[in-house]
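Novice: structural data only, the sequence is not supplied:
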C-alpha cells in the first residue's frame, strides 16, 4: 500500500539513499519517490491518501466510500453485507473506487463460497483458497503472537490460536514480560485471562527484581500454571455475526462495570430485538486495568470502572452508529451513583453520566419520560397533558432545564403570566410538589 502513494517532488529529497551494486563502482544517489516504510509519517500518509480517494469519488461510489472511511484498518478491509447481491455490489464498487487511486485489493476472503467464486471469476484468476478449510489470521503487525485471533470461515466464528514458544531457563522478568506483550486481544473478549497477565507484571515490579533475574518461586509457579492454561483458550468460540439486520426493532448497548482491590473492568454487550420479537445478546468488547500499587478505596476503584465504561461505551456507540439514547451503563455501587449525581464540574471523565434511578447511570431523558407517566404524582397528569402541546400556555407545567445539573435534578414550574405581553418572556412559578 505504501508503495502506491507518491510523495511530493519537493519532499522526495528527504528520502535520499546511496547505493552501489559493486564495491569497485562509485556510490550513486537515489530518491525514494513513494511513501517509505519506517518513516514516522508513513501510516498517516497512506491512510490519508486512501481516505482522499474515497472523498473525491464519494458521489460516484457512495457505498464503497463509506466503507473506506469506516471499515479499513491500514490496508485491510473488514466488511460485510446482508445478502449475496449486496456483497457483489460492494466488491465491484470497492474495486472500481480504489482503482481510481491505483490501489488494488487482493486476498479476498468470505464465509460465502458463492461470493468468493464470483469475485475470482471477475478477477480472472483461480481462487487460491478453493476447497481449503483455511482460517484467516487477524493481526496488527508481523510479530508472531503467543495468543492470536483467527476467523474460522467454515463456521463463521472467531477463535484464538495459542503458539507457546519453548520455555527456556532461567525464567526471568524479561522473558515473562516478553510473553505478556505478545498476548493479542484487541477487543477484550478474553479480558479475564489477559488481566491476570497484567497483574503478573505488577507483581514483578513490586518485588523489584532485575530484568535478567529470577523472581520468587511462587511467582514462577503461578506463571507456569497460567502459561499452561492458555492452551485451553483454543476452545473459546465467538460468533462473528451479531444477528443484526436492517429491520431490527431495537438495537441497544448495555455496559457493566465492576472493581476489586486487584483490578477494575468494563464490558459492553449488544442487545437486539428482531421484528419477530426474538432477543439476541452478544459480547462486543471489554477493557481492564490493574488497580494502582498505592492502596485506593473500593468505591474510588468502582468510580474508575464507571469512567472506563463511559469511554468504552462512547467508542463502541460511535463505531456502530448507535445513538446515545440506546446506550445503558450499569453499576451496582450506590456510592458511585451518588458521586455521579454531583455538580458536573466534579464528575471528571464521567461528565456525561447521570444517576437516574439507582441502577443505571445513562439515559436520563428516558427516565424522565417514565417519570411523567407515574400515577402516584398529583401533577403527573398535568405534566403529561402539557407535554402534548407544542407551544407553552398560561398554566402549563414545564421542565426547567439547567445545564449545570443532571436531568433528574431539573425543577418543574408552572407558567404564571407573560411579561410585557411578549410570548417569549414568561414568568414561572416553581412547584413545591415533588415527583416520586
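Specialist: That came through, no problem. Every value quoted in this text rests on a predicted model; they were computed, and no experiment measured them.
Novice: switch to C-alpha atoms for all contacts and neighbour counts from now on
Specialist: Noted.
Novice: using the three-state scheme, assign the closest residue to residue 408 other than its chain neighbours.
Specialist: Spatially, and ignoring its direct neighbours in sequence, residue 408 is nearest to residue 356 (6.0 Å; CA to CA, 6 or more residues apart in numbering). Here residue 356 is coil, with the state taken from DSSP: H, G, I helix; E, B strand; the rest coil.
Novice: strands of the stretch 1-150 of the chain, start to end?
Specialist: Secondary structure of the stretch 1-150 of the chain (DSSP state E, counting those that start in this stretch): strands located at 16-19, 28-31, 72-73, 76-77, 136-138, 147-152.
Novice: out of those, which gets nearest to residue 406?
Specialist: Proximity to residue 406, assessed across these by CA to CA, is greatest for strand 72-73 (37.6 Å).
Novice: count of residues packed around the residue nearest to residue 408?
Specialist: Neighbour count for residue 356, taken as other CA atoms under 10 Å: 23.
Novice: right, and it touches residue 367 too?
Specialist: Yes - checked against CA atoms under 8 Å, the pair residue 356 and residue 367 is within contact range at 6.7 Å.
Novice: what touches both of the two?
Specialist: Shared contacts of residue 356 and residue 367, defined by CA atoms under 8 Å, 6 or more residues apart in numbering, are absent.
Novice: returning to that earlier point: make TSV from the strands of the stretch 1-150 of the chain and add distance to residue 243 and mean neighbour count to it.
Specialist: TSV is the format used below for the strands of the stretch 1-150 of the chain (distance: least, CA to CA, whole Å; neighbours: other CA atoms under 10 Å):
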stretch	distance to residue 243	mean neighbour count
strand 16-19	52	12
strand 28-31	51	12
strand 72-73	22	14
strand 76-77	21	15
strand 136-138	21	14
strand 147-152	17	20
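Novice: dump those strands into a markdown table; add distance to residue 351 as well.
Specialist: Below are the strands of the stretch 1-150 of the chain laid out as a markdown table (distance: least, CA to CA, whole Å):
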| stretch | distance to residue 351 |
| --- | --- |
| strand 16-19 | 50 |
| strand 28-31 | 51 |
| strand 72-73 | 30 |
| strand 76-77 | 35 |
| strand 136-138 | 35 |
| strand 147-152 | 35 |
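Novice: can you check which of the ones you listed gets nearest to residue 386?
Specialist: strand 72-73 (48.5 Å).
Novice: how about residue 293, what does it touch?
Specialist: Shown in contact with residue 293 (CA under 8 Å, 6+ apart): residue 202.
Novice: how about residue 412?
Specialist: With CA under 8 Å, 6+ apart, residue 412 has these contacts: 397-400, 430-431.
Novice: use this one as the comparison:
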C-alpha cells in the first residue's frame, strides 16, 4: 500500500547505494555502512499508527486526489479519497531512478506525474464497483511538468523520455474520460505537497501526525474553495 513510504525511503536509497558499491550478497558491510544501517533500523523501529478501517461511504460521490513530487533521488505519488470534508490516504508509491542513467529534475518530475496517473487509474479500477468515483485531481509542484501536460503535442526540446511519459499520461486521461471520470491537473506548492516527504524521508516521530495521512487541507473542500494558484485544467 505504500503507507510507510516516508519512513522507508531512506532505507530504499541505502540499499541502492550498496548495489552501486557492488557488495556480494554474503559480504559483510563495511563499518560505516553498518553504522548507517543500524541508524536506519532504529529510526523505523516501533512506529505505530491507528488507521480507520472505513475510509468512506459507499453510495456517495467521491474524488481521488493524487499528489506527485520528485527530488534528485526519488519520485513519489500518494492518493487520497475525499468526501464531504473527509480525506484519507489510500495508496502511495515511490520509485528510484535507474543508476545507469542521469536524469534532470524536470524529467524526474514528469516521471512522477506519470506515476501519479498510473496510481490514480489503478485505484479507480479497483474501487469503482464498490465506490462512486466521479472525479480525479492530480497535483504537482512541477510547473514545467504541468506545461508539458497542457501542450502534449508540442515536442520541441522535450526528448524521448518526456514524450513517452506524456503520451502514457494522456492515454490514461483518455481512458478515465471514457469511463465518465472528470480528471484534472493542477499546481500544489511544495510546502503543502504530502508527496514531498516521500522523496526526502521522515522520522517515525515526524510521520505520526504529518499531513501524509490526510493530504492537503484545501483538497478536502469543494473545488471552488481551492486556492487560485492551483489553476486546475483539463488536458
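Specialist: Arrived safely, thanks for sending. Treat the numbers as computed from the prediction; the structure is a model and nothing was measured.
Novice: distance-wise, check the residue nearest the centre of the second structure relative to residue 110 of the second structure.
Specialist: Central residue of the second structure (CA atoms, centre = their mean): residue 77, 0.6 Å from the mean position. Look at residue 77 of the second structure and residue 110 of the second structure: by CA to CA, to the nearest Å, they are 12 Å apart.
Novice: residue 286 of the first structure -> the second structure?
Specialist: Using TM-score structural alignment as the criterion, residue 286 of the first structure maps onto residue 92 of the second structure.
Novice: for the first structure, what spans make up the helices?
Specialist: 9-12, 42-56, 62-71, 84-99, 113-123, 173-181, 191-207, 217-229, 298-320, 334-340, 364-372, 380-387 (DSSP state H).
Novice: so can I have TSV of those showing mean neighbour count and distance to residue 272 of the first structure?
Specialist: Listed next are the helices of the first structure as TSV, based on neighbours: other CA atoms under 10 Å; distance: least, CA to CA, whole Å:
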stretch	mean neighbour count	distance to residue 272 of the first structure
helix 9-12	12	51
helix 42-56	17	31
helix 62-71	18	22
helix 84-99	17	22
helix 113-123	15	27
helix 173-181	16	35
helix 191-207	16	23
helix 217-229	13	34
helix 298-320	19	13
helix 334-340	18	27
helix 364-372	15	18
helix 380-387	17	30
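Novice: pipe those helices into a markdown table and attach distance to residue 238 of the first structure per row.
Specialist: A markdown table is the format used below for the helices of the first structure (distance: least, CA to CA, whole Å):
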| stretch | distance to residue 238 of the first structure |
| --- | --- |
| helix 9-12 | 47 |
| helix 42-56 | 30 |
| helix 62-71 | 20 |
| helix 84-99 | 23 |
| helix 113-123 | 21 |
| helix 173-181 | 23 |
| helix 191-207 | 14 |
| helix 217-229 | 19 |
| helix 298-320 | 18 |
| helix 334-340 | 32 |
| helix 364-372 | 32 |
| helix 380-387 | 45 |
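Novice: for residue 407 of the first structure, find the nearest of the ones you listed.
Specialist: Closest to residue 407 of the first structure of the helices of the first structure is helix 364-372 (CA to CA; 6.0 Å).
Novice: so that closest one versus helix 380-387, what angle?
Specialist: Relative orientation of helix 364-372 of the first structure and helix 380-387, computed by axes from the mean of the first three to the mean of the last three CA atoms, to 10 degrees: 130 degrees.
Novice: okay, stretch 197-207 of the second structure sits on what stretch of the first structure?
Specialist: With TM-score structural alignment applied, stretch 197-207 of the second structure matches no range in the first structure.
Novice: state the number of residues packed around the spatially closest residue to residue 89 of the second structure that is not a sequence neighbour.
Specialist: Ranked by CA to CA, 6+ apart and with sequence neighbours excluded, the top spatial neighbour of residue 89 of the second structure is residue 80, at 4.4 Å. Neighbourhood size, residue 80 of the second structure [other CA under 10 Å]: 28.
Novice: need the counterpart of residue 80 of the second structure in the first structure.
Specialist: When the first structure is aligned by TM-score structural alignment, residue 80 of the second structure is paired with residue 269.
Novice: now do the contacts for its match.
Specialist: Neighbouring residues of residue 269 of the first structure by CA under 8 Å, 6+ apart: 253-255, 281-285.
Novice: excluding chain neighbours, what is closest to the equivalent of residue 257 of the first structure over in the second structure?
Specialist: Under the alignment (TM-score structural alignment), residue 257 of the first structure pairs with residue 68 in the second structure. Leaving aside its chain neighbours, residue 68 of the second structure sits nearest to residue 77 (4.4 Å; criterion: CA to CA, 6+ apart).
Novice: quick one: the one you found and residue 65 touch, right?
Specialist: No - with contact defined as CA under 8 Å, residue 77 of the second structure does not reach residue 65; the gap is 10.3 Å.
Novice: measure the closest residue to residue 281 of the first structure other than its chain neighbours to residue 340 of the first structure for me?
Specialist: Computed as CA to CA, 6+ apart, the closest residue to residue 281 of the first structure that is not its neighbour in sequence is residue 271, at 4.5 Å. Remark: distance between residue 271 of the first structure and residue 340 of the first structure (CA to CA) = 25 Å.
Novice: ok, residue 73 of the first structure next?
Specialist: For residue 73 of the first structure, the distance to residue 340 of the first structure (CA to CA) stands at 36 Å.
Novice: residues in the second structure aligned with stretch 47-54 of the first structure?
Specialist: Alignment of stretch 47-54 of the first structure against the second structure: no match, by TM-score structural alignment.
Novice: oops, could you answer that again for stretch 70-89 of the first structure instead?
Specialist: Aligned by TM-score structural alignment, stretch 70-89 of the first structure falls on no residue of the second structure.
Novice: and that stretch, end to end?
Specialist: Stretch 70-89 of the first structure has an end-to-end distance of 17 Å (CA to CA).
Novice: next one: stretch 226-241 of the first structure
Specialist: 31 Å.
Novice: how about it: buried residues?
Specialist: For stretch 226-241 of the first structure, a neighbour-count test (16 or more other CA atoms under 10 Å) marks 227, 230 as buried.
Novice: contacts for stretch 126-139 of the second structure?
Specialist: Applying CA under 8 Å, 6+ apart, the set of residues contacting stretch 126-139 of the second structure is 57-68, 113, 116-117, 120, 124, 180-188.
Novice: return the residue of the second structure aligned against residue 215 of the first structure.
Specialist: The alignment partner of residue 215 of the first structure in the second structure, by TM-score structural alignment, is residue 29.
Novice: count the residues that sit near that match.
Specialist: Residue 29 of the second structure: 13 surrounding residues under other CA under 10 Å.
Novice: ok, and the closest non-adjacent residue to it?
Specialist: What sits nearest to residue 29 of the second structure in space, not counting adjacent residues and going by CA to CA, 6+ apart, is residue 23, at 7.9 Å.
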